[in-house]
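Peer 1: coords below, sequence missing:
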């Protein structure tokens, strides 16, 4: 996972944005929020999580799939990605 070490500068702002959105939702729920505001915040959180997932997935595919010379390892990486995406898209 050395690619993650190199991607920290790009991933950290996404994680901080996601944390801020979750904190804002928690704060809103402590008050008297409008339903549509809560739904909007949840949609924003999902979008932020999806953006983070895609960013990490792209790095993983470049580092562990595209350049993998061993067909068995490449196939195993594709299967692992497939499992993650299946879980995410449920």
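Peer 2: Now that the structure is in, tell me what you want to look at. Computed from a predicted structure; not experimentally measured.

Peer 1: Please count neighbours and contacts with C-alpha atoms only from this point.
Peer 2: Fine.

Peer 1: Distance-wise, check residue 86 relative to residue 8.
Peer 2: Distance, residue 86 to residue 8, by Cα to Cα, to the nearest Å: 25 Å.

Peer 1: Pasting the second one now:
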């Protein structure tokens, strides 16, 4: 949890950006904007959420799963890195 506290300002900034994008979707719907614009903004929201989630998962793995995150040599550390990379690839 300490790793989240260290990056709290950055995380909150990203959340506010995502919140702004969601508010833009709401405004677009209220203003009867075209579907393409709405879907494009929703895609940006999804990308923002996926990116934030991926970063939080990576930090969690580094701080709570890996034996030596700065010098990953154990099979467990290598598997953890592979898992994080797989998750990030899946969410792109």
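Peer 2: Okay, I see it. Owing to the predicted nature of the structure, the values given are computational and were not obtained by experimental measurement.

Peer 1: what's the TM-score for these two chains?
Peer 2: Once superposed, chain against chain, the TM-score is 0.71 (TM-score structural alignment, normalised by the length of the first structure); 75 aligned residues with a Cα RMSD of 2.3 Å.

Peer 1: which residue is nearest the middle of the first structure?
Peer 2: The residue lying closest to the centre of the first structure (Cα atoms, centre = their mean) is residue 53, at 2.3 Å.

Peer 1: ok, longest helix in the second structure?
Peer 2: helix 35-64 (DSSP state H).

Peer 1: by contact count, what packs against that helix?
Peer 2: helix 2-6, helix 8-30, helix 75-91 (3 or more Cα pairs under 8 Å, 6 or more residues apart in numbering; DSSP states H and E).

Peer 1: Next, format the ones you listed as a markdown table and append mean neighbour count and distance to residue 65 of the second structure.
Peer 2: Output for these, formatted as a markdown table (neighbours: other Cα atoms under 10 Å; distance: least, Cα to Cα, whole Å):
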| stretch | mean neighbour count | distance to residue 65 of the second structure |
| --- | --- | --- |
| helix 2-6 | 11 | 13 |
| helix 8-30 | 14 | 21 |
| helix 75-91 | 14 | 7 |
